[in-house]
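Student: Sequence first, predicted model second:
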Amino acid sequence: MNVFRMPVSAVALAGVALLITGAAAQPASAHPKPVPLRALAAGTGVRIGTAVDMAALADDTTYRRTTAREFNSVTAENVMKWESVEPSRGTYDWQPADDLVRSARAHGQAVRGHTLVWHSQLPGWLTTGVADGSIGATELRGILRNHITTEVKRYKGRIYQWDVVNEVFEEDGSLRNSIWLQQLGPSYIEDAFRWAHAADPKAKLFLNDYNVEGINAKSTAYYDLAKRLRSKGVPVQGFGIQGHLAIQYGFPGQVAENLARFEKLGMQTAFTEVDVRMILPVDEEKLATQATYFRGLLDACVQARRCTSFTVWGFSDKYSWVPGVFDGQGAATLMNEEFARKPAFAAVGEGLAEGA
């Protein structure tokens, strides 16, 4: 449960901003040392996290130092996904994921697992086998069970939250017509949670999706699903809101109310993949709007009773996924390509300081 927050004056916030950015109208030698986000988060009850690009972690010293300094939670951006851990059937490549877990332990960071069941980034041997009929429904169910059990057991006790089932609904609230739904029917969702729980009973198990920040058809479908499964004793313990926003579409409404309804079911909540993209080029007005979006989601988390983590999907535009997916858009993270802090970085720091 997050602690009660006393109001903070504008003067105090200005002081916090200086500590966060290290900026002040004084000689550089007199600048106060910036306070890391993870230190500001310490009194909030919320872990501050980032997705980690393992190639950047290995090759970029600034990236590596910033990851260690600023965050107390990390998520594998790609290296725990199925196509990465089992590229050939029965042949596993755990090294990159192991490296992340090892790095996290060395730097006092908790690890979020991402993701066990998804319609995307599946290994070719699996999708081809289903498509040509050489893998039937019964065998597929066994393959899925083995995948979940093997991966969760490998990291048992070292992952505090798992995104078990990822992106299973369409925008209208209907189930996504994935190979899992086509071959196994909707029961695969329940099965996945039961298998993951059996493999690591202490990890918190999450549903996870995008465009579910506020109350809408999609988030309501998740609410109804979670309520139904929990009434059957299925260990659905958390709801993950990705938080991929864009300033041109406006800030979502009823975010706090959405968190509250899941928490009333006895579930944890988390923001799991936050970034805020914009149409390029960048200008000061866009950066200011971006900062309010990051702060809006963070405040909703800090003020909620059971929101346990706030994870940004990368922290530098140098390694952001956005430009490669959204043509003409980018600048979606807390830092630019040179690791200079944007207004959004200060906004997150101020929000954490207030929350403490």
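Tutor: Arrived safely. Residues are numbered from 1 along each chain as shown.

Student: Could you use CA atoms for every contact and neighbour count after this?
Tutor: Fine.

Student: So which residue is smack in the middle of the chain?
Tutor: Within the chain, the residue whose C-alpha comes closest to the C-alpha centroid is residue 272; the distance, by C-alpha atoms, centre = their mean, is 2.0 Å.

Student: quick one: that residue is in a helix?
Tutor: No - when the secondary structure is assigned by DSSP: H, G, I helix; E, B strand; the rest coil, residue 272 falls in strand instead of a helix.

Student: Please report the distance of it from residue 117.
Tutor: Remark: distance between residue 272 and residue 117 (C-alpha to C-alpha, to the nearest Å) = 16 Å.

Student: Then residue 248?
Tutor: Distance, residue 248 to residue 117, by C-alpha to C-alpha: 31 Å.

Student: what about residue 121, which SS state?
Tutor: With three-state DSSP as the basis, residue 121 sits in coil.

Student: cool, residue 116 as well?
Tutor: Under the three-state scheme (three-state DSSP), the conformation of residue 116 reads as strand.

Student: The nearest residue to it once chain neighbours are set aside: what secondary structure?
Tutor: In space, not counting the residues next to it along the chain, residue 116 is nearest to residue 164; the distance is 5.0 Å by C-alpha to C-alpha, 6 or more residues apart in numbering. For residue 164, the assignment made with three-state DSSP gives strand.

Student: OK, contacts around residue 164?
Tutor: Under the criterion of C-alpha atoms under 8 Å, 6 or more residues apart in numbering, the contact list for residue 164 reads 114-117, 192-193, 196, 205-208.

Student: Got another one to weigh against that:
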Amino acid sequence: MNHQRRRFMRTMLSAAAVGLVTGSAMPGRLLAQAASGRSEGTGLAGLLSGDFKLGTALSNTTLLGQNPDIEALVAWEFSAITAENAMKWEEVHPDAETWDWQRADHFVDYGHRNGMYNIGHTLVWHSQIPESVFVDGHGRLRPAADVNKTMETHIATLAGRYRGKIHAWDVVNEAVTDEGQWRESHWYKSQGEDYFSRAFHLAREVDPNAELLYNDYNMTIPAKRDFALAQITKFRSRGMPIHGVGMQAHVHLSDPEIARLEASIETIAAAGLDVHITELDVDVLPQAYDYMGAEISTNFEYSDELNPFAEGLPQNVVDELAARYESLFRLFLKHKDKIRRVSLWGTTDGESWKNDWPVRGRTNYPLLFDRDGNPKQAYRAIAGLKTSVRKSS
């Protein structure tokens, strides 16, 4: 890149950064054209770089090369990335003889090129996995030894392909119920509780340097959190390697309360584990039948009452969303000594899973960037937490 080009890029990126914090941001497309790659101190991740890593999830559409503007925006604004779906079992390993590496390879390459902290998601989960892992062609359950071997091969192949290139793995995902029991998944029914520790041992054998995480939703429910931590503590005493717990943060405007989130952050950290705030989004729509979980098989019937903002958010809800994000990040900054990473579950509102879950056909606004890639008031509220500190210091 010649001197004039470098000077132009510095000027454009500096203007973008000032605009994003003050509210006079460049349009999403122009920002994307300006931000050809991430450098230290850029965007919101730069403001938070002394506190924790700031992440987002990359969709399959983006990883197929169909969202270059989002790729550029992510490179500017974030320091960590998670593959939203590309590394899930049914996506990357749809049957015993087939591996589809296109999206996962692009994810890893993109992260490497942009100096990102890469999170692999996920090695062992009860959902989005072919039934053939557990059931043969005649409808019979496969022997436990066969299922165990399949897990071993899957982890060895997937984690082995990206050894040294994935910084952290969500090794096991959502193994515990809200009531504080083992989820009676195919994994549990076949292997018993030992499948949990086995997955972590296998991941460590394949990639000794990757951070290993347990990831789950509703970890603010004491029964669930305490049961999960009790199992982790038990298995750690027997030598299971684990570094941290991912607290999925699919929250609503008012639920759960900040105090409940704080209690779980403190409890997980007190157990000697890093806290990762994962899958963060703020649902602004009416709660569907009071459901606040994240079980993807759950769906409720559409009604206009559950989709009140199809044409856009009214200003009072925009204000509520900004206030909610500000309170969340104020909490995260208070506990930055315990929190390794905060990752949103998507970059722009248009790509969020919350548009179709748990009610298909709704229009939601749960993230920091609008459908055109422009920063929202919520973004500026978070940035203001850091800029106010800098001005006062």
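Tutor: On my side now, so go ahead. It should be emphasised that the depicted structure is a prediction, and the values quoted were computed from it without experimental measurement.

Student: rewinding a little: so what corresponds to the residue nearest to the centre of structure 1 in structure 2?
Tutor: Here residue 272 of structure 1 is matched to residue 278 in structure 2, going by TM-score structural alignment.

Student: And residue 66 of structure 2, how far from residue 118 of structure 2?
Tutor: Look at residue 66 of structure 2 and residue 118 of structure 2: by C-alpha to C-alpha, they are 20 Å apart.

Student: and those two? which has more neighbours close in?
Tutor: residue 118 (24 against 11; other C-alpha atoms under 10 Å).

Student: Now name the helix or strand holding the aligned partner of the more buried one in structure 1.
Tutor: Correspondence of residue 118 of structure 2 to structure 1, assessed by TM-score structural alignment: residue 111. Secondary-structure assignment from DSSP states H and E places residue 111 of structure 1 in strand 110-117.

Student: Could you do residue 165 of structure 2 as well?
Tutor: No secondary structure element spans residue 165 of structure 2, as it lies outside all helices and strands (assigned by DSSP H and E).

Student: quick one: what's aligned to it in structure 1?
Tutor: Looking across to structure 1 (by TM-score structural alignment), residue 165 of structure 2 lines up with residue 158.

Student: cool, residue 261 of structure 2 as well?
Tutor: With TM-score structural alignment as the criterion, residue 261 of structure 2 lines up with residue 255 in structure 1.

Student: And the helices in the stretch 151-300 of structure 1?
Tutor: Per DSSP state H, counting those that start in this stretch, the stretch 151-300 of structure 1 carries helices over the ranges 179-184, 187-199, 217-231, 255-264, 284-303.

Student: Mind jotting down where the strands sit in the stretch 1-150 of structure 2?
Tutor: Under the criterion DSSP state E, counting those that start in this stretch, the stretch 1-150 of structure 2 carries strands at the ranges 53-58, 80-83, 117-125.

Student: Of all those strands, which one is nearest residue 369 of structure 2?
Tutor: Nearest of the strands of the stretch 1-150 of structure 2 to residue 369 of structure 2, taken as C-alpha to C-alpha: strand 53-58 at 11.5 Å.

Student: what's the closest one in contact with?
Tutor: Taking contacts as C-alpha under 8 Å, 6+ apart, the residues outside strand 53-58 of structure 2 that touch it are 44-45, 48, 74, 78-84, 107, 279, 340-347.

Student: could you check the angle strand 117-125 makes with that strand?
Tutor: Between the axis of strand 53-58 of structure 2 and that of strand 117-125 there is an angle of 60 degrees, by axes from the mean of the first three to the mean of the last three C-alpha atoms, to 10 degrees.

Student: once the two are aligned, what's the mean deviation for strand 53-58 of structure 2 against structure 1?
Tutor: Taken against structure 1, strand 53-58 of structure 2 registers an average deviation of 0.4 Å after superposition, with mean C-alpha distance after the TM-score superposition for structure 1.

Student: how about that strand, which residues of structure 1 does it hit?
Tutor: The aligned range for strand 53-58 of structure 2 is 47-52, by TM-score structural alignment.

Student: Please compute how far the matching stretch lies from its chain's middle.
Tutor: When distances are taken as C-alpha atoms, centre = their mean, to the nearest Å, stretch 47-52 of structure 1 is centred 7 Å away from the chain's centroid.

Student: Residue 170 of structure 2 versus residue 106 of structure 2, what's the distance?
Tutor: As judged by C-alpha to C-alpha, residue 106 of structure 2 and residue 170 of structure 2 stand 19 Å apart.

Student: Who has more neighbours out of these two?
Tutor: residue 170 (24 against 16).

Student: Make sure that one is actually in contact with residue 118.
Tutor: No - here residue 170 of structure 2 does not reach residue 118: they are 11.0 Å apart, not a contact under C-alpha atoms under 8 Å.

Student: could you pull out the helices for the stretch 1-150 of structure 2?
Tutor: In the stretch 1-150 of structure 2, the helices defined using DSSP H, counting those that start in this stretch lie at 3-22, 28-34, 43-47, 60-61, 68-77, 89-92, 102-113, 144-161.

Student: Distance to residue 239 of structure 2 added to those, as JSON lines?
Tutor: Formatted as JSON lines, the entries for these read as follows, by distance: least, C-alpha to C-alpha, whole Å:
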{"stretch": "helix 3-22", "distance to residue 239 of structure 2": "46"}
{"stretch": "helix 28-34", "distance to residue 239 of structure 2": "46"}
{"stretch": "helix 43-47", "distance to residue 239 of structure 2": "35"}
{"stretch": "helix 60-61", "distance to residue 239 of structure 2": "36"}
{"stretch": "helix 68-77", "distance to residue 239 of structure 2": "37"}
{"stretch": "helix 89-92", "distance to residue 239 of structure 2": "26"}
{"stretch": "helix 102-113", "distance to residue 239 of structure 2": "30"}
{"stretch": "helix 144-161", "distance to residue 239 of structure 2": "18"}
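
Student: All good on my end, thank you.
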